[in-house]
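Trainee: next comes the sequence, and after it the predicted model I'd like to discuss.
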Amino acid sequence: MSERALRDAIVRWGKSLFERGLTAGSSGNLSARTEQGFIATPTNSCLGFLDADRLSILDEEGKHVGGDPPTKELPLHFAFYRNRPNARAVVHLHSTYATALSCLADVDPADAVPPITPYVVMRVGKVPVVAYTRPGSAEVAPLIDAVAPDHAAVLLQNHGPVVSAPSLESAVFAMEELEETAKLVLLTRGMKVRLLDAGQIADLERNSKLR
């Protein structure tokens, strides 16, 4: 995908996420890897009103070289790119249900999203919880470094979800799946839930090429 097409895709998907209430105000940020470096949403920008010509451009080292100043959340984006060579996009939102899960004290820190449907296994995988750090702090990077080699998505404690994927489209789809699954988990909380068993999960992982 050309840089122009990728710029337009970031604007299109940002608008879609915002209009569907998956992130509010100036929260959330998107980034994508290019042949020359990275494109990211600017700091304090609203995903519903992005300007393709003002998106932040960064070189291979993460240095800001064009467009508006980038999101302050770049340390978490670059941690995924650093640890997942096939990652071409990262999506971070403050979506309601996944963020609610990130605030609960009794979720499994190794996998906060139980395997309640096959699609969360195929599109997202296990979702560990990363300890709280101030938004934008570089202290989040080593925490993500510790889990990103084995996980395409995380929940930032008391903050929200982050998903990486081989394309911007697949990252958005995975984020949507994570949010919908978090909603199911919260709706069925306290009920006797039938989770997918180890054999079913292994079968899905063997046959899944979505991540």
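Mentor: Okay, I see it. Remember, it's a predicted structure, so these values are computed and weren't measured experimentally.
Trainee: use CA for all of it now, contacts and neighbours both
Mentor: Noted.
Trainee: first-to-last residue distance for stretch 60-79?
Mentor: End-to-end distance of stretch 60-79: 13 Å, with Cα to Cα, to the nearest Å as the criterion.
Trainee: put this beside the first:
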Amino acid sequence: MTAAPDARESIVSAARSLFRRGLTHGSTGNLSVRIGDDRVLVTPTGSSLGTVEAGDLSVIDLRGRHVEGPKPSKEAFLHAALLRARPRAGAVVHTHSTYAAAVSCLDGLDPRDALPPLTAYFAMRVGRLPLLPYFAPGDRGLERTAEETARTHSALLLSNHGPIVAGASLGAALDAIEELEETAKLFLLLRGLPTRPLTPEQRRALEPPPLS
């Protein structure tokens, strides 16, 4: 398990990187890292990922309850839900990145599989992307659905909101959410054009194990 001081610095470094590259804006987006059997470091409420500091981070438990530090993000309960659902996951990243958020606003998507497997890396790092129903930010009505869906999917797309991804490590979660954003961009660029996604057989050969 990552030691808390190292986890704090890792979160700050990842937050800065996401903000610099435009994957978050304003005070949107939040990150978390598991630091013990029942403790999670998470970015605080109302903070910008471009300016958050190690000492600003909150600690919650796996029920999403505030344990110490500043008040956590109002979406901290989602991080806890994904980490409960995926005991081997070590981190969760949530953004409002432009292309994934745009896809989340489209009508007519398959809620079981919102993005086609346009590339091998999407199939490997994301797998299938379920689209969850709309809930206002911070509405804990989403918690049960998110936890149940995360048991078999490491990445979720929140309707009219954005993506949230769990990974074995913070680096893995970042890789997956960036791959998701790039695939969303490709999907929007290609809308209306004939495409050739991976075949079901090609996809199955690359998809991550359900509980990895």
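Mentor: Looks like it came in fine. Keep in mind it's a predicted model, so treat the numbers as computed, not measured.
Trainee: show me where the second structure has helices.
Mentor: 4-20, 76-85, 98-104, 120-125, 143-150, 170-190, 200-206 (DSSP state H).
Trainee: quick one: closest of those to Gly46 of the second structure.
Mentor: When the helices of the second structure are compared by Cα to Cα, helix 76-85 sits nearest Gly46 of the second structure, at 12.2 Å.
Trainee: in the first structure, what range does that closest one match?
Mentor: Aligned by TM-score structural alignment, helix 76-85 of the second structure falls on residues 74-83 of the first structure.
Trainee: quick one: which of the helices of the second structure is nearest Gly50 of the second structure?
Mentor: Gly50 of the second structure sits nearest to helix 4-20 of all the helices of the second structure, at 4.9 Å, using Cα to Cα.
Trainee: the closest one vs helix 170-190, what angle?
Mentor: 20 degrees (axes from the mean of the first three to the mean of the last three Cα atoms, to 10 degrees).
Trainee: and helix 4-20 of the second structure, what other elements does it pack with?
Mentor: In terms of contacts (3 or more Cα pairs under 8 Å, 6 or more residues apart in numbering; DSSP states H and E), helix 4-20 of the second structure is packed against strand 30-36, strand 39-42, helix 170-190.
Trainee: packing partners for the second one?
Mentor: Of the remaining helices and strands, those touching strand 39-42 of the second structure by 3+ Cα pairs under 8 Å, 6+ apart are helix 4-20, strand 30-36, strand 58-60.
Trainee: make JSON lines out of those and add distance to Ala173 of the second structure.
Mentor: Listed next are those as JSON lines, based on distance: least, Cα to Cα, whole Å:
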{"stretch": "helix 4-20", "distance to Ala173 of the second structure": "10"}
{"stretch": "strand 30-36", "distance to Ala173 of the second structure": "10"}
{"stretch": "strand 58-60", "distance to Ala173 of the second structure": "19"}
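Trainee: turn those into JSON lines, including mean neighbour count.
Mentor: As requested, these are exported to JSON lines (neighbours: other Cα atoms under 10 Å):
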{"stretch": "helix 4-20", "mean neighbour count": "18"}
{"stretch": "strand 30-36", "mean neighbour count": "26"}
{"stretch": "strand 58-60", "mean neighbour count": "24"}
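Trainee: and Thr98 of the second structure, which of the ones you listed is closest to it?
Mentor: Closest among these, once you apply Cα to Cα, is helix 4-20, at 12.3 Å.
Trainee: how close does the closest one sit to the first structure?
Mentor: In the superposition against the first structure, helix 4-20 of the second structure averages 0.4 Å from its aligned positions (mean Cα distance after the TM-score superposition for the first structure).
Trainee: residues in contact with that helix?
Mentor: Contacts with helix 4-20 of the second structure, where a contact means Cα atoms under 8 Å, 6 or more residues apart in numbering, come from 24-25, 31-33, 35, 41, 49-55, 57, 170, 174.
Trainee: for stretch 123-135 of the second structure, same thing?
Mentor: 104, 110-115, 117, 141-142, 145-146, 149, 153-161, 175-177, 179-180, 203, 206-208.
Trainee: over to stretch 151-158 of the second structure?
Mentor: Contacts of stretch 151-158 of the second structure (Cα under 8 Å, 6+ apart): 82, 85-86, 100, 104, 114, 126-134, 146, 149-150, 163-167, 176-177, 210-211.
Trainee: out of the helices of the second structure, which one sits most buried?
Mentor: Compared across those, helix 76-85 shows the largest average neighbour count, a mean of 26 (mean count of other Cα atoms under 10 Å).
Trainee: ok, average deviation of it from the first structure?
Mentor: Counting by mean Cα distance after the TM-score superposition for the first structure, helix 76-85 of the second structure comes out at 1.3 Å.
Trainee: measure stretch 48-62 of the second structure end to end?
Mentor: Stretch 48-62 of the second structure: ends 24 Å apart by Cα to Cα.
Trainee: which parts of it are buried?
Mentor: Buried positions in stretch 48-62 of the second structure, judged by neighbour count with 16 or more other Cα atoms under 10 Å: 48-50, 52-54, 56-62.
Trainee: chain center to that stretch, what's the gap?
Mentor: Offset of stretch 48-62 of the second structure from its chain centre (Cα atoms, centre = their mean, to the nearest Å): 16 Å.
Trainee: what's Met191 of the first structure aligned with over in the second structure?
Mentor: Using TM-score structural alignment, Met191 of the first structure sits opposite Leu193 in the second structure.
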